[in-house]
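Undergrad: Next comes the sequence, and after it the predicted model I'd like to discuss.
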Amino acid sequence: MRTRPLIGVTLDSEPAGGWSKLPWYALRQNYFDAVIAAGGLPVALPHEPALAAAYLDEIDGLLVTGGAFDVDPALWGGGAPHPKVTLKPGRTDFELAATRAALAKDKPVLGICGGQQLLAVAFGGTLIQHIPDEVPGALAHEQPNPRTEPGHEVAITAGTLLARIVGNPRMAVNSAHHQAVATAGSGVINAVAPDGVVEGIEHPGHRFALGVQWHPEYAIDPRDPSIFTAFVEASR
């Protein structure tokens, strides 16, 4: 019998060239480290959409990670991709299938950065394709300072799951994104940046379906680890 819940972690992917002469998967170690520190047993999930439901039969929770790419606007009615949009169709197809399978089985889902944006699409929501073009006076959400430092603060909505988890109305966060959630579909917004950009979403109709735009695996704010702890505990 497992004493740690099995947490499926989605991977990033790159084509042949650069580091490898063949296509390859990769992910920063701190995603896995954060899950382990919270009491989970992380396993990596390759991009096979046809196997998404089978994976969800085995794992106890799903962590959808971020990366330097975007959700295809065609999946949420966003029209033609903005010139700054980068697509990874194989990854998105798998992550969307896995997220929908997790929600259908009411298994916990935590979406981080691009994972939050994908979760919003799974909720029936929409995205901002390029923040500088759509948000007047926007902050530098692709922060110029290192990702190991705060980029800005977020305000957390009282009474939400996120508020209960972190126990504070504000958090310092890092910021590495040019897109953002515009609408949360059937979900609710639980955190915003000072410029009004959505920084967190959740779905009260599910046991645990939470997305954050920042990267809590860096533990920039002392409350960041509690997000992973709550996710892993919900997966037991």
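TA: Structure received. Residues are numbered from 1 along each chain as shown.

Undergrad: can we go C-alpha only for contacts and neighbour counts from here?
TA: Fine.

Undergrad: from the chain's centre, how far out does stretch 55-74 sit?
TA: Relative to its chain's centre, stretch 55-74 lies at 8 Å (CA atoms, centre = their mean, to the nearest Å).

Undergrad: Looks to me like residue 50 is in a helix.
TA: Yes: the assignment for residue 50 (DSSP: H, G, I helix; E, B strand; the rest coil) places it in a helix.

Undergrad: Where do the strands of this structure begin and end?
TA: Here the chain has its strands, by DSSP state E, at 6-10, 12-14, 24-26, 41-45, 61-64, 109-112, 126-128, 152-156, 170-173, 180-183, 188-192, 198-202, 209-212.

Undergrad: which residues sit in contact with the nearest residue to residue 210 once chain neighbours are set aside?
TA: Distances taken as CA to CA, 6 or more residues apart in numbering place residue 202 nearest to residue 210, at 4.4 Å, with adjacent residues excluded. Contact partners of residue 202, counting by CA atoms under 8 Å, 6 or more residues apart in numbering, are 161, 162, 187, 188, 189, 190, 208, 209, 210, 211.

Undergrad: Among those residues, give me the pair with the biggest separation.
TA: Spatial extent of the contacts of residue 202 (CA to CA) is set by the pair 189 and 208 at 14.4 Å.

Undergrad: returning to what we had before: dump the strands of the chain into a markdown table; add distance to residue 224 as well.
TA: Output for those, formatted as a markdown table (distance: least, CA to CA, whole Å):
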| stretch | distance to residue 224 |
| --- | --- |
| strand 6-10 | 18 |
| strand 12-14 | 22 |
| strand 24-26 | 23 |
| strand 41-45 | 18 |
| strand 61-64 | 15 |
| strand 109-112 | 12 |
| strand 126-128 | 24 |
| strand 152-156 | 12 |
| strand 170-173 | 9 |
| strand 180-183 | 20 |
| strand 188-192 | 14 |
| strand 198-202 | 13 |
| strand 209-212 | 10 |
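
Undergrad: Please compare the first structure with the one that follows:
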Amino acid sequence: MTRSRPLIGVTLDSEAAIPDGSGYSRFPWYALRCNYMDAIADAGGLPVALPHRADLAAAMLARLDGLVITGGAFDLDPVLYGAGRRHDSVTLKAGRTQAELALAQGAIASGLPVLGICGGQQLLAVALGGTLVQHIPDEVAAPLAHEQPNPRDQAGHEVDILPGTLLARVTGATRIAVNSAHHQAVRDPGRAAICAVAPDGVAEAIEYPGHPFCLGVQWHPEFAISLADRHIFSALIEASGSR
């Protein structure tokens, strides 16, 4: 490790300009909840925000020791995973997706440790050749409330962690309570493998076997509602610091 704290790139959300001045800015702006950065720093990493510049993805990755792809209230374009139609509930942020795909694909190819959170897990699945369920209520029989009504810093449901997986080794658990804020899910993980599932069968975590550390979780471990959530960030920092 060349630095006392491994440098962890964190992707940002983005919002369009609001010309009438009723929002944060009259010009386009980036956004990120503080707890993403705090979770990385508390685990021993040095977080740094990454702009939505797909053309700079390789240059950014060359400076980083690890990568976190964050969540957000938007979806991937179904065209990216070969779907013939787009569900009415799907909303897009094309510039963000293009940048995050470039980062994810570069991290996967180079062996850079990467953690995908919520929508970041779905993006990892697509980057690895997978497909998505576009709207859980339309495709899953008797689904859980994956868009939980209670606050995000509380648990919404439990997930079962598959034995022998990276996630099982990292968390030391077979079942954990998680917070849930998504209407889509991984259908086919592509070259990845599903490593946790909800009681209704929805995929809750994926990992890429053979990669030093490539993990996606459908929940939000940055809220640290369980010890397992803290272990996930600690494992990312450990993998990033050992490169």
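TA: Right, received. Where do you want to start? Since the model is a prediction, treat every value here as computed from it, not as a measurement.

Undergrad: follow-up on the earlier one: for residue 223 of the first structure, find the nearest of the strands of the first structure.
TA: It is, among the strands of the first structure and with distance given as CA to CA, strand 170-173, at 7.7 Å.

Undergrad: tell me the average deviation of the closest one from the second structure after fitting.
TA: When the second structure is overlaid, strand 170-173 of the first structure sits 0.3 Å from its aligned residues on average, using mean CA distance after the TM-score superposition for the first structure.

Undergrad: Can you state the residues of the second structure onto which that strand aligns?
TA: Aligning strand 170-173 of the first structure against the second structure (TM-score structural alignment) gives residues 175-178.

Undergrad: now do stretch 50-66 of the first structure
TA: Counting by TM-score structural alignment, stretch 50-66 of the first structure sits on residues 55-71 of the second structure.

Undergrad: Please compute how far the matching stretch lies from its chain's middle.
TA: 14 Å.

Undergrad: Give me the buried stretch members for that stretch, please.
TA: Under the neighbour-count criterion of 16 or more other CA atoms under 10 Å, stretch 55-71 of the second structure has 57, 60, 61, 64, 65, 66, 67, 68, 69, 70, 71 buried.

Undergrad: List just the nearest of those residues to residue 114 of the second structure.
TA: Ranked by distance to residue 114 of the second structure (CA to CA), the buried residues of stretch 55-71 of the second structure are led by residue 67 at 4.6 Å.

Undergrad: Now for whatever residue of the first structure lines up with residue 127 of the second structure: which residues touch it?
TA: Mapped onto the first structure by TM-score structural alignment, residue 127 of the second structure lines up with residue 122. By CA under 8 Å, 6+ apart, residue 122 of the first structure lies in contact with 96, 99, 100.

Undergrad: can you check residue 107 of the second structure too?
TA: For residue 107 of the second structure, the contact set (CA under 8 Å, 6+ apart) comprises 61, 67, 113, 114.

Undergrad: Looking at the first structure, name the residue matched to it.
TA: Under the alignment (TM-score structural alignment), residue 107 of the second structure maps onto residue 102 of the first structure.

Undergrad: For residue 25 of the first structure, see how far away that match is.
TA: The gap separating residue 102 of the first structure from residue 25 of the first structure is 22 Å, by CA to CA, to the nearest Å.

Undergrad: Which residue of residue 189 and residue 208 of the first structure possesses the greater neighbour count?
TA: residue 189 (24 against 21; other CA atoms under 10 Å).

Undergrad: how many neighbours does the residue nearest to residue 209 of the first structure when sequence neighbours are not counted have?
TA: Leaving aside its sequence neighbours, residue 209 of the first structure sits nearest to residue 109 (CA to CA, 6+ apart; 4.8 Å). Counted by other CA under 10 Å, the residues lying close to residue 109 of the first structure total 32.

Undergrad: Residue 94 of the first structure and residue 52 touch, don't they?
TA: Yes: Residue 94 of the first structure is within contact range of residue 52, at 6.8 Å (criterion: CA atoms under 8 Å).

Undergrad: ok, now which ones touch residue 233 of the first structure?
TA: residue 39.

Undergrad: Now which residue in the second structure aligns to it?
TA: By TM-score structural alignment, residue 233 of the first structure lines up with residue 238.

Undergrad: Same question for residue 205 of the first structure.
TA: Residue correspondence to the second structure (TM-score structural alignment): residue 205 of the first structure is matched to residue 210.

Undergrad: So that match versus residue 88 of the second structure, what's the distance?
TA: For residue 210 of the second structure relative to residue 88 of the second structure (CA to CA), the value is 37 Å.

Undergrad: Next: residue 181 of the second structure.
TA: Distance from residue 181 of the second structure to residue 88 of the second structure, counting by CA to CA: 18 Å.

Undergrad: Map residue 155 of the first structure onto the second structure.
TA: Alignment note (TM-score structural alignment): residue 155 of the first structure maps to residue 160 of the second structure.

Undergrad: Tell me, how many residues neighbour that match?
TA: There are 20 residues near residue 160 of the second structure, going by other CA under 10 Å.

Undergrad: How much space separates it from residue 174 of the second structure?
TA: Separation of residue 160 of the second structure from residue 174 of the second structure (CA to CA): 6 Å.

Undergrad: Please apply the same query to residue 144 of the second structure.
TA: When residue 144 of the second structure is compared with residue 174 of the second structure (using CA to CA), they lie 19 Å apart.

Undergrad: Noted, bye for now.
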